[in-house]
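Asker: Sequence first, predicted coordinates after that:
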Amino acid sequence: MWFVIRLILQPLQRLRRAALAIDSEMIDSGLSAGRLPVVSGPREVADLSAALNRMLGQLLTSMHATRRFTADAGHELRTPLTTLGMNLEILRRGSGLPAHQRERALEAMAAEHQRITSLLEGLQTLARGDARALPAPDDIDLADLLAQAVGHARRRHPAVTYLLSLPVQEIPTVHGWPAGVRLAIDNLLENAALHGHPAGQVQVNVTMAGRSAQIIVADDGPGIPADQRETMKERFARGAQTRGDGSGLGLALVQQQARLHGGALDLGVSPLGGLAAVLTLPIAAPALRASR
């Protein structure tokens, strides 16, 4: 009997020794290092091993996302905070500054404050995506979502002409996180306005490609050279011809949401002469439903 009990407890003892052996150095070396051994039996112990490894994987993913957020925030916030501090010092010491100089300093501070806020919001969203801290997916009415996003973009950029073209007879339905898809589309529309002509045109089209929907946002700006397009999807990437005060996170956010939804982001040449950003998302089942 004692021999049988030892055989049963042996897998649990292996799990206990492996758990005690996990330390910060193992965690720092990667997700695969901080794992417990796979146990084949008894079934209850094997299930426990699998559950614990899933939990460890989620914790490690979340931890690495937090570390990346901290590193990115520390690196990118240094410049705007320094600028903000300098302007505050100017205002503190310059009680006799002319009104127009004080106004310029205040405008610069407001711009830096907005930059910091946008940067933190973008970094938080990227960190949540890295940690896969996502809500339950749902079916997304792509036509309604696009109409709302374009309407919002028109209000933000009244000088820009947004042209939205949807399929006439069929509307694709996407399965995913509505807020994430909306975030990706908002960033594409914002980028098109910032990097196109000041009073230019942005074309927004939806096409079908097999079992996927393609959202195409095309602007009339300078575009992105072919050899720089993949680099521009990375965090904090800014092109040589970039216009505006973006955070450099827009396309990185779109790229992340595309991957989280099992899709892709491709950059090409717009028929307007600028950039064409193509967001491809898998269609939910049933694949299509009739247009209302």
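Answerer: In hand now; what should we look at?

Asker: contacts, neighbours, all on C-alpha from now
Answerer: Noted.

Asker: can you list contacts of the helix or strand containing A184?
Answerer: Per DSSP states H and E: A184 is located in helix 178-195. Residues from elsewhere that reach helix 178-195, judged by CA atoms under 8 Å, 6 or more residues apart in numbering: 137-140, 145-146, 149-150, 153, 157, 160, 200, 202, 217-219, 221-222, 242-244, 246, 250-251, 253-254, 257-258, 275, 277.

Asker: ditto for stretch 201-211
Answerer: 160-167, 172, 189, 192-193, 196, 213-220, 282-283, 287.

Asker: can you check stretch 282-292 too?
Answerer: 139, 168-175, 211-213, 261-263.

Asker: And for stretch 243-253?
Answerer: Against stretch 243-253 from outside (CA under 8 Å, 6+ apart): 115, 118-119, 122-123, 125-126, 183-184, 187-188, 191, 194-195, 232-238.

Asker: Out of those, which end up buried?
Answerer: Listed as buried from those are 115, 119, 122-123, 125-126, 183-184, 187-188, 191, 194-195, 232-238; burial here means 16 or more other CA atoms under 10 Å.

Asker: What distance do you get for the residue nearest to P137 when sequence neighbours are not counted to G122?
Answerer: Once flanking residues are discounted, P137 sits nearest to G176: 4.4 Å by CA to CA, 6 or more residues apart in numbering. Distance, G176 to G122, using CA to CA, to the nearest Å: 20 Å.

Asker: another structure for you, compare them:
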Amino acid sequence: MALLDHSGKILQTNSLFSFLLPAPDPQGRNIREILRKPEFVAALTREEEITVYLDPSWTGRGHLEVRLIPLAERKVLLLKDVTRIRQMEVSQRDFIANVSHELKTPLTAIAGYAETILEESQDEIISHSARVILKHSERLTKLIRNLLTLSSLKGHLLEEKILLEAVVLQSLEAVTSLAREKQIKLTFKGKGQVFLRGKEDLLVQALINILENAIKFSPPGSKVELTTETEGPWIKITIADQGPGIPEEAKERIFERFYQAGRDRRQGAGLGLAITKEIITVHGGCIWAENLPSGGAAFHIILPAIP
């Protein structure tokens, strides 16, 4: 632990500080000299709370969690060794990857045979059975893909410069066919070139998950609207639908893994919104949902913008 003044100068440390973070004689130095991560320095300047993760290339030892907490006239820096947690996460990812690989091969074969039956069979009962097989094999394939995505996100900090509009347009393009099938109108409102740091394909996936959810639970002929705006150093993305809204008892749980809100939502595995939250969190943002007074639900995402 370390106590900093408003400028980032180290006023006091405990005995573990220099052991965890390679910083000889830290007292009196500015934390910017020791921890040069751009997102950390930016949060220090803006007087914001932030948590960053350092790998062995930074610490020379193990994985470290660094949390900055601004107080009235001081700042507190908390260090936590998360090496064992990272090792367990690697083991978990390896296990999921191995199991997923073993499952993908038979699922591909099952789907292939089901498609062949659909193409060649003249019997409606057999064709119906093949469609059911194909539908559920596709669902399991998507579940495996989602599990792989979810397991790979923890603790990663991603630093590519991305144009927000490109993320939005790719997301809308990906769900256009689904919207057309349900006669849902997609609209987008946003202006100006806004940039953020992150990984483009992950942010696209996060928006797709919410858009698919909005389309899925919206009545035919309704509208799903995506808007973007800047609020100081932040980007706000809102996706609003005209569906039935979110059950009151589900509002606090819809981002949990495998949770499904209501009987009519049991068609998936309950991972889409959990993955979305992980993606947004790893990009330094937050996400929440609310019911609109006019009906329907709105999902709000806040992400840090960059100049």
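Answerer: Received it, and whenever you're ready, just let me know what you need. It should be emphasised that the depicted structure is a prediction, and the values quoted were computed from it without experimental measurement.

Asker: Drop the TM-score for these two in here.
Answerer: Here the TM-score for the pair of chains, by TM-score structural alignment, normalised by the length of the first structure, is 0.66; 228 aligned residues with a CA RMSD of 3.8 Å.

Asker: Tell me the buried residues within the contacts of stretch 201-211 of the first structure.
Answerer: 160, 162, 164, 166, 172, 189, 192-193, 196, 213-220, 282-283, 287.

Asker: Sort out for me which of these are in helices.
Answerer: Counting by DSSP state H, these place 189, 192-193 in helices.

Asker: could those residues be laid out in TSV, adding distance to V38 of the first structure?
Answerer: TSV is the format used below for those (distance: CA to CA, whole Å):
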residue	distance to V38 of the first structure
L189	47
A192	49
A193	52
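
Asker: aligned partner of the residue nearest to P137 of the first structure in the second structure?
Answerer: Using TM-score structural alignment, the partner of G176 of the first structure in the second structure is G198.

Asker: My read is that that match contacts H283, right?
Answerer: Yes: G198 of the second structure is within contact range of H283, at 6.0 Å (criterion: CA atoms under 8 Å).

Asker: Kindly list the longest helix within the second structure.
Answerer: helix 83-120.

Asker: what's the single longest strand in the first structure?
Answerer: strand 275-290 (DSSP state E).

Asker: Go through it and flag the buried ones.
Answerer: Judged by neighbour count (16+ other CA under 10 Å), strand 275-290 of the first structure contains these buried residues: 275-284, 287.

Asker: what sits against the equivalent of S129 of the second structure over in the first structure?
Answerer: Using TM-score structural alignment as the criterion, the counterpart of S129 of the second structure in the first structure is A105. Contact analysis of A105 of the first structure by CA under 8 Å, 6+ apart lists 87, 90-91.

Asker: Report the secondary structure state of F258 of the second structure.
Answerer: coil (DSSP: H, G, I helix; E, B strand; the rest coil).

Asker: In the first structure, what residue corresponds to it?
Answerer: In the first structure, F258 of the second structure lands on F236 (TM-score structural alignment).

Asker: Please apply the same query to P70 of the second structure.
Answerer: In the first structure, no residue is matched to P70 of the second structure (TM-score structural alignment).

Asker: Check M88 of the second structure too.
Answerer: Checking TM-score structural alignment: M88 of the second structure goes with M63.

Asker: From Q256 of the first structure, how far out is the nearest residue to its match once chain neighbours are set aside?
Answerer: The shortest distance from M63 of the first structure to any residue other than its chain neighbours is 7.9 Å, reached at A131 (CA to CA, 6+ apart). Separation of A131 of the first structure from Q256 of the first structure (CA to CA): 12 Å.

Asker: These two: which is more packed in?
Answerer: Neighbours per residue, other CA atoms under 10 Å: of A131 of the first structure and Q256, the larger number sits with Q256, 22 against 18.

Asker: Now do the same contact list for the more buried one.
Answerer: Q256 of the first structure makes contacts with 126, 129, as judged by CA under 8 Å, 6+ apart.

Asker: what secondary structure does it sit in?
Answerer: helix.

Asker: Show me what it aligns to in the second structure.
Answerer: In the second structure, Q256 of the first structure lands on E278 (TM-score structural alignment).

Asker: For K191 of the second structure, see how far away that match is.
Answerer: As judged by CA to CA, E278 of the second structure and K191 of the second structure stand 27 Å apart.

Asker: same question, Q183 of the second structure
Answerer: 26 Å.

Asker: what do we get in the first structure for E225 of the second structure?
Answerer: Checking TM-score structural alignment: E225 of the second structure goes with Q203.

Asker: Now list whatever residues contact both of G198 and H283 of the second structure.
Answerer: 157-158.

Asker: how big's the offset between the helix or strand encompassing I116 of the first structure and the second structure?
Answerer: In this assignment (DSSP H and E), I116 of the first structure forms part of helix 99-130. The superposed helix 99-130 of the first structure is, by mean CA distance after the TM-score superposition for the first structure, a mean 0.9 Å from where its aligned residues fall in the second structure.
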